[in-house]
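Any chance you can model this:
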Amino acid sequence: MSAAVDLRRRETSALELMDDPECDDDALTKTYGHFALVNRVVSGWHAVYRRRIAPLARASAVPLTILDIGSGGGDVARSLATWAARDGHPVEVTAIDPDERAFAYASALPPLPGVVFERTASRDLVDAGREFDLVVSNHVLHHLEPATLEGLLRDSEHLARRLVIHNDIARARLAYAAYAVATTGTFRGSFIHDDGLLSIRRSYTPRELRREAPEGWRVESQWPFRVLLTFDAARRAVPSA
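Next up is the predicted model:
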């Protein structure tokens, strides 16, 4: 790892290549396509599904409704629906992203029962009065500064009837070094290597998230180098808008 990379403080100025509206379309498409593998290896969603989501789906008399905020290439939404269907507990997943490029990519994938994609933002759903049993996101938190993070969490509280799970990277030197080694020379023609390293630099540590999280939110460290920011909506009344 380069000595010039300082992970003691969160990077707040640099933007990921895929967030550039003028970025290369082919590289962006390849990046969306690689997300399924990267998330399967590093995000830990299957364990989260087993511990947190499957019990809710199993106990529900009707399909559990899930909102995936910032769904990107759509792989997390599709995985959750696939796992639940295999367990005999189908869910209804609404995956949203305001980026037209992400929406176009995800919408062009083969249709999967129980998954719909919408080009919209969480605030739009709040304004429309929509609600879901469960609200999730993957690798969204590190894109947000404290003010916008506060807005996402406020929206999440309004949108979720039962539980919120925001899953992201926890910034750490070892995570950065391991990712740099694992992705050097791989995922050619995409943004996976460069943007992934920047994502780690931009991510919050558990301590930083605890400072930013409003009352009622819980920060949980997950192995390896993961953090969950959760809210038990079923135990706390949501304040009026």
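
For the rest of this, base every contact and every neighbour count on C-alpha atoms.
Noted.

quick one: the strands in the protein?
64-69, 91-96, 115-118, 132-138, 160-169, 217-222, 226-231 (DSSP state E).

Using a markdown table, lay out the ones you listed together with distance to residue 51 and mean neighbour count.
Putting the strands of the chain into a markdown table (distance: least, CA to CA, whole Å; neighbours: other CA atoms under 10 Å) gives the following:
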| stretch | distance to residue 51 | mean neighbour count |
| --- | --- | --- |
| strand 64-69 | 15 | 24 |
| strand 91-96 | 16 | 24 |
| strand 115-118 | 21 | 18 |
| strand 132-138 | 14 | 23 |
| strand 160-169 | 12 | 23 |
| strand 217-222 | 12 | 16 |
| strand 226-231 | 13 | 22 |
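
For the closest residue to residue 117 other than its chain neighbours, which residues are in contact?
Nearest in space to residue 117, with sequence neighbours left out and distances taken as CA to CA, 6 or more residues apart in numbering, is residue 95 at 4.8 Å. The contact partners of residue 95, taken as CA atoms under 8 Å, 6 or more residues apart in numbering, are 67-71, 74, 77, 115-118.

Could you also give me the structure for this second sequence? I'd like to compare it with the first:
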Amino acid sequence: MNFSIRSYQQELLDAEHIPYNDLAQNLRELDVINRLLGGHAITIKGISSLTKNLNQPITILDLGSGGGDTLRAIARWARKVNKKLNLIGVDLKPECIDFARKESADFPEISFIQSDYRAIDASQLQPDIIISSLFCHHLQQQQIVELLQWMNENGKMGFVINDLHRHPLAYHSIHLLTMLFSKSYLVKNDAKLSVARGFKLSEWKELLKKAGISNANISWEWAFRHLITVRTHGF
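Model (predicted):
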């Protein structure tokens, strides 16, 4: 494995027509991984930095929302800190949307849209903050630049990205953990590959530069993540 460059090997999760039960097992395990390794907390940290000292209701749009686990974690946090949030998840896979809706039945503040994010009329949704958690590593370079530009143009307050740092320790650690504990062939294959498709700090800086974004705050977070927070339009 050459960690100096991103892998573009396709993840199994990106294939079409994955059996629903297999996909559901994958999504449940990803939720566990994100909770135990602090992935959800990283996204919440970014949202908290953008909403500090703000008490009005806020709409958050999650691109590539998968099984909705990130939004449920945000909803739990918001309830604890008495923030009023309208949470909207967007995902291309109808199976992910079906799963997410079932798992989010106790969260009336969460809704889901089955769509490519580029087909959404953001002016109708009026998102204050747009988030992307573990979505960017599924994309090609130019697709990421376009995503960054879309988030920057449509997030009234800003946007937050949480994605993987490509590093050999992260790769081998998640490979070992999933081989020992995972029951999902999707997780066993894709967890380490997701790291190989992740990013180095210099790559994020270059992608943001290509997108014309100069005010991003990038921090390294535990469990080998980068948190990117951008405050837009004067907020």
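
Mind filtering the contacts of residue 95 of structure 1 down to those shared with structure 2?
Retained contacts for those in structure 2, judged by both residues aligned by TM-score structural alignment, their matches' CA atoms under 8 Å, are 67-71, 74, 77, 115-118.

now residue 116 of structure 2: how far from residue 89 of structure 2?
11 Å (CA to CA, to the nearest Å).

scratch that, residue 36 of structure 2 is what I was asking about
Using CA to CA, residue 36 of structure 2 is found at 22 Å from residue 89 of structure 2.

cool, and residue 145 of structure 2?
Per CA to CA, residue 145 of structure 2 is found 21 Å from residue 89 of structure 2.

Tell me the counterpart of the residue nearest to residue 117 of structure 1 in structure 2.
Mapped onto structure 2 by TM-score structural alignment, residue 95 of structure 1 lines up with residue 89.

Repeat that for residue 104 of structure 1.
Per TM-score structural alignment, residue 104 of structure 1 is aligned with residue 98.

Same question for residue 200 of structure 1.
Under the alignment (TM-score structural alignment), residue 200 of structure 1 pairs with residue 195 of structure 2.

residues in contact with its match?
Taking CA under 8 Å, 6+ apart as the test, what residue 195 of structure 2 contacts is 164-167, 170-171.

hmm, back to that, TSV for the strands of structure 1, including distance to residue 29 of structure 1?
Compiled in TSV, the strands of structure 1 are given as follows (distance: least, CA to CA, whole Å):
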stretch	distance to residue 29 of structure 1
strand 64-69	19
strand 91-96	18
strand 115-118	17
strand 132-138	18
strand 160-169	22
strand 217-222	29
strand 226-231	26
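
Check structure 1 and tell me which residue is nearest its centre.
Nearest to the geometric centre of structure 1 sits residue 138, at 1.1 Å (CA atoms, centre = their mean).

Can you give me every residue that contacts that one?
43, 69-71, 76, 166-168.

Quick check: closest non-adjacent residue to the counterpart of it in structure 2.
By TM-score structural alignment, residue 138 of structure 1 lines up with residue 133 in structure 2. Excluding its sequence neighbours, the residue lying closest to residue 133 of structure 2 (CA to CA, 6+ apart) is residue 162, at 4.7 Å.

picking that back up, so how far is residue 30 of structure 2 from the match of residue 104 of structure 1?
16 Å.

okay, those two: which has more neighbours?
Remark: of residue 98 of structure 2 and residue 30, residue 30 carries more neighbours, 20 against 16, as counted by other CA atoms under 10 Å.

got the contact list for the residue mapped onto that one from structure 1?
Counting by TM-score structural alignment, residue 30 of structure 2 lines up with residue 35 in structure 1. Residues counted as contacts of residue 35 of structure 1 (CA under 8 Å, 6+ apart) are 73, 75.

coming back round to it: looking at the strands of structure 1, which is nearest to residue 31 of structure 1?
Closest to residue 31 of structure 1 of the strands of structure 1, according to CA to CA: strand 132-138, at 15.2 Å.

rewinding a little: report the two of the kept ones among the contacts of residue 95 of structure 1 separated the most.
Greatest spacing in these, by CA to CA: 70 and 115 (14.4 Å).

Now do the same for residue 46 of structure 1: its match in structure 2.
Under TM-score structural alignment, residue 46 of structure 1 pairs with residue 41 in structure 2.

got it, and residue 211 of structure 1?
That one, residue 211 of structure 1, aligns with residue 206 by TM-score structural alignment.

give me the number of residues near that match?
By other CA under 10 Å, the residues close to residue 206 of structure 2 number 13.

For it, give me its contacts.
Contacts of residue 206 of structure 2 (CA under 8 Å, 6+ apart): none.

Report the buried residues of stretch 52-72 of structure 1.
By neighbour count on 16 or more other CA atoms under 10 Å, the buried set for stretch 52-72 of structure 1 is 53-54, 56-58, 63-72.

Report the two of the residues you listed separated the most.
Top of the distance list for these (CA to CA): 58 and 72, 27.1 Å.

what are the ranges of the helices in structure 2?
20-36, 39-51, 69-81, 94-103, 122-125, 141-154, 168-181, 185-196, 201-210 (DSSP state H).

got JSON lines for those, with distance to residue 225 of structure 2 too?
Formatted as JSON lines, those follow (distance: least, CA to CA, whole Å):
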{"stretch": "helix 20-36", "distance to residue 225 of structure 2": "11"}
{"stretch": "helix 39-51", "distance to residue 225 of structure 2": "8"}
{"stretch": "helix 69-81", "distance to residue 225 of structure 2": "15"}
{"stretch": "helix 94-103", "distance to residue 225 of structure 2": "23"}
{"stretch": "helix 122-125", "distance to residue 225 of structure 2": "28"}
{"stretch": "helix 141-154", "distance to residue 225 of structure 2": "17"}
{"stretch": "helix 168-181", "distance to residue 225 of structure 2": "10"}
{"stretch": "helix 185-196", "distance to residue 225 of structure 2": "10"}
{"stretch": "helix 201-210", "distance to residue 225 of structure 2": "10"}
